[in-house]
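Student: Fold the following for me, if possible:
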Amino acid sequence: SRGRSPAPRSRNQPQGPSEMAGRAANDEVDMGEIKNVVIDDYSKGKASSTRGGTTLRPIAPTSASVGPVVHVLLGLITVVVLVCLGLGAAIYVEVKDSNGGADCDGLANQVSALQDKVSQTEASCTAAFTSEVYTFEVHKQKFPSCLRPPGYPNHAWTDILAEAEGSTVNFYSWDGSNQTNSWIDYWLKPRVADYFNINLVRVGIDDTAKAVDIVRTEVNQNNAAGSVGLIWINGDNFAVMKNENLLYGPWADRAPNSVSFDFLSPAIALDKGIATDGLEMPYNLAQSVFITTLSQAERPKTIPELVDWVKGSGQGKFTYSQDFTGQLLVRFFFHEYAGGPEVFTSPYDNNGPMAALYAQRAPLVWAKLNEIAPFLHTSADGTKYPDEHPQVEDLFANGDIQLDVSYGTSDAATKIEAGLYPPTTKGYVLDSGTISNTNFVAIPINAASKPGCMVVGNYIAQLESMFSRAQPERWGSLQSLNPKAPHIANTGWLEAFDYVETQSHSSTPTVEELAAGRLGELHVSYVIKIEEDWKANVLNAP
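Tutor: Have a look, this model is predicted:
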């Protein structure tokens, strides 16, 4: 162990999940004396009980879970690097083209030899994955395998904790919700200060692309102590950062709390069609809902019914914003009139078959959106499409509109409890379903304190953190945890989350309704294309 471990937390260890479920909203929602979970040898493929604990079958570090190890790039110079962090094995293969004087005829043999070493390393990593103990105690957690984040080849997690102590982490987060801001400022910030002596600073932004621009500029200036730490991110911003090599990692699928997620599931392995590759830690599972004060008989239950309602009895009672929440509504129309991921099965390709299909079907979407445009709510200053979704929420709160769409599953309940929305407000799922996706936190490649960022990111994935975000009075967000993970399924945590769900406000759709109506997202290339074309064909239409 390198350096000293962080000082123990000042508070008493919190209570267990069975007791947490019934606590009042203003009480602590921490974890308690929960049984340790023993990770048995993967090769045995079975569970055994130890001191009342439950075995956790680890994810075998195969090529699928470890991520791409071998990359052969055509060009002047290709460097293939494999590092099995923790075992201290580093392999470098340099390949030059024939003009550089190297023997490229031996490339296949070199790659084959490298693959053999990869297999040997994976076997060693699996063998080392024996009798490790997963614990909920934040100062005793361990890396779940021999794999380590880049730059920390021989570190234990306690070494990461020690290096993180005293650091400052700037958390760039969307600033459009008082609820999410409050969770960071008043729940997360004091706990990471107490547990890890980390100063967490929330930096509110109205567009994540601004954080991406800051990172890009600092990287281009060779600033190795970047001002951006964690970023709340997904979709096109993640795609841009990954494509431009602006992200640090893989780290998320190697952190101690990675065992609470299934990193091979499509909801986590892909971010709007882009492989996450351990560069992002799951934050929340977002499923959109429609929010209304209309009676059940009056409310539109499909997009075609919404079109009819807006043109009929709902004239002036609906609008949508220009930001990412408004674009969610646009994609609902795209799913209905052009098709979803089941139709657009591969990324948008300029001059290819997907581009041709898009060109054929997208005009139907713009036609329908333009069809309802004359009947949307228009403010006194002539604004038809508000810049940001909070402006739409204000219209709803004032009774100016009767229908909205939101990524917040519990938004109606939260605003009713806050006295902002009338008690008759109801969140619901369309008969045709509603779009869902996962959002994440990521670390820029030039973050000033990568240990601090990893520690905060890992704690965001702590079950007590997820539980607090699931509480409707705090946030009410869905969580993307793996319910089959034994340390979740067999220690009372599922019952705790179930309790929160059963205590949900009557205005919130049931878990069953949400699960039955969950629609997948289009590939990020379409998300970007749709937004651009909406601006050209609807927002700025002549």
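Student: can we go C-alpha only for contacts and neighbour counts from here?
Tutor: Will do.
Student: and the closest residue to Leu82 other than its chain neighbours, what element?
Tutor: In this structure, Leu82 finds its nearest non-sequential neighbour in Ile91, 5.3 Å apart by CA to CA, 6 or more residues apart in numbering. Secondary structure from DSSP states H and E places Ile91 in strand 89-96.
Student: Identify each buried residue in that strand, please.
Tutor: Of all the residues in strand 89-96, those buried under the rule 16 or more other CA atoms under 10 Å are 95-96.
Student: Verify the stated contact: the residue nearest to Leu82 with Val83.
Tutor: Yes: using CA atoms under 8 Å, Ile91 is in contact with Val83, at 6.5 Å.
Student: Thr411: neighbour count?
Tutor: Quick fix: residue 411 reads Asp, not Thr. The number of residues packed near Asp411 is 26, by other CA atoms under 10 Å.
Student: quick one: it from Asn220, how far?
Tutor: Asp411 sits 40 Å away from Asn220, going by CA to CA, to the nearest Å.
Student: Let's compare: structure for the following, please.
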Amino acid sequence: MYGGDERDNRYVDEVLAPAAQEKGVTLRRVAVPDTADALNRVLSERQAGWQSGLVDLIWVNGTHFSVGRQADVWQCGWTDLLPNMEYTDPEDSLITDDFGTPVDGCEAPWHKAQFTFFYNSDAVEDPPTSLEGILEWAQEHPGRFTYPAPPDFTGSAFVREVMLSTAGGAEEVPLEYSVEAFEKHAPEALDALRGLAPALWREGRRHPRDEQELNRLFSDGEVDMAMTYGPATLPGLIATGALPESTRALTLMEGTVGNASFLAIPANAGDAAGAMVVANLALSPEQQAAKADLEVWGQFTVLDLERLSPAQTALFKTLTPSPVVPSYEAISHKAHGELGAGWVMALDEAWRRGVAAK
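Tutor: Okay, here's the model as predicted:
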């Protein structure tokens, strides 16, 4: 799993792994700089003919899941075997499709995320309430806004949000990528991003490499707005001093993109049974509530709370609400699903060639 965030590492090491040990499974977290590294390891093992690989479970979603489906590296049809899947909504599109790729039992849901902008309330007195307004604010406040360079996950999502905005809304852009749709909707977004560049931090000549570097710029007061796909983690970052106490989340009138993270098992996993035990445990109301705790990790649950018993529901109702981030119901208002994985790669490359190179 991605190892660059202290809170997700600590949750796995101190909460999930001990619970797995109680069920007879030793869970060893292997940190990678990017999920692609884990996928490449599996691909290399497959190419070498390893029938029993060293990777049993991967935290994955989006393009990495899609690439794995195309390469036939995931075990599929196993999530129906997990008893705790009964607590999820089978009609929830965020857990039945992953960036336009049908899940088809090839990965188990882990938590939800919502792309969110946040700002320094000491510096921004009247924050914008739409993406168009954010871009206008950035033009009016040169040097106070930037975004990570794609293919960073957060920066890539920002570019897609700009395209949906310039297209007139998410409903105007087809989920599935095609050259025709790209040629219709991408040019205006790329034009907008090129026009924005001179107003960015360092005049757009350099972008933060990832969300963590963007957070440091925000914390150091070099920019007044930032963005994340994990807004529930903001209170924890404030508590540790990684972000200022004046940090506040923005909700946009038109909504933002949302998705879910998953746990996938490679087809050649050496211990698929143990991996299934962990995936099922990670879906339990107890683990989902622990992970949603702002003091632990602070991630939105994938469970349908209406399917839980009163005692299980109480686990979530006793969680302390955040003064910084609205509830998931509020922050996901008018949310739209992710575009197909083909869009991600095409837009990232178009940004590299048409925006970063300028």
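Student: looking at structure 2, where would I find the counterpart of the strand holding Ile91 of structure 1?
Tutor: Alignment note (TM-score structural alignment): strand 89-96 of structure 1 is unmatched in structure 2.
Student: Tell me the residue in structure 2 aligned with Ser227 of structure 1.
Tutor: With TM-score structural alignment defining the correspondence, Ser227 of structure 1 maps onto Leu54 in structure 2.
Student: ok, now which ones touch the nearest residue to that match once chain neighbours are set aside?
Tutor: Spatial nearest neighbour of Leu54 of structure 2, excluding adjacent residues (CA to CA, 6+ apart): Gly270 at 6.1 Å. Gly270 of structure 2 sits next to 51-56 when contact means CA atoms under 8 Å, 6 or more residues apart in numbering.
Student: Which parts of the stretch 301-450 of structure 1 are strands?
Tutor: Along the stretch 301-450 of structure 1, the segments classed as strands by DSSP state E, counting those that start in this stretch run 403-406, 426-428, 434-442.
Student: show me the residues around the residue nearest to Leu82 of structure 1 that make contact.
Tutor: Residues in contact with Ile91 of structure 1, defined by CA under 8 Å, 6+ apart, are 81-83, 114.
Student: And Ala31 of structure 2, what's its match in structure 1?
Tutor: Under TM-score structural alignment, Ala31 of structure 2 pairs with Gly204 in structure 1.
Student: and what of Asn120 of structure 2?
Tutor: Structural alignment (TM-score structural alignment) places Asn120 of structure 2 against Thr293 in structure 1.
Student: Next: Phe316 of structure 2.
Tutor: Checking TM-score structural alignment: Phe316 of structure 2 goes with Phe497.
Student: If you tally nearby residues, what's the number for that match?
Tutor: If you count neighbours by other CA under 10 Å, Phe497 of structure 1 ends up with 23.
Student: Find the nearest non-adjacent residue to it, please.
Tutor: In this structure, Phe497 of structure 1 finds its nearest non-sequential neighbour in Phe467, 6.7 Å apart by CA to CA, 6+ apart.
Student: where does that neighbour sit relative to Asn537 of structure 1, distance-wise?
Tutor: 43 Å.
Student: more neighbours, these two?
Tutor: Phe467 (26 against 17).
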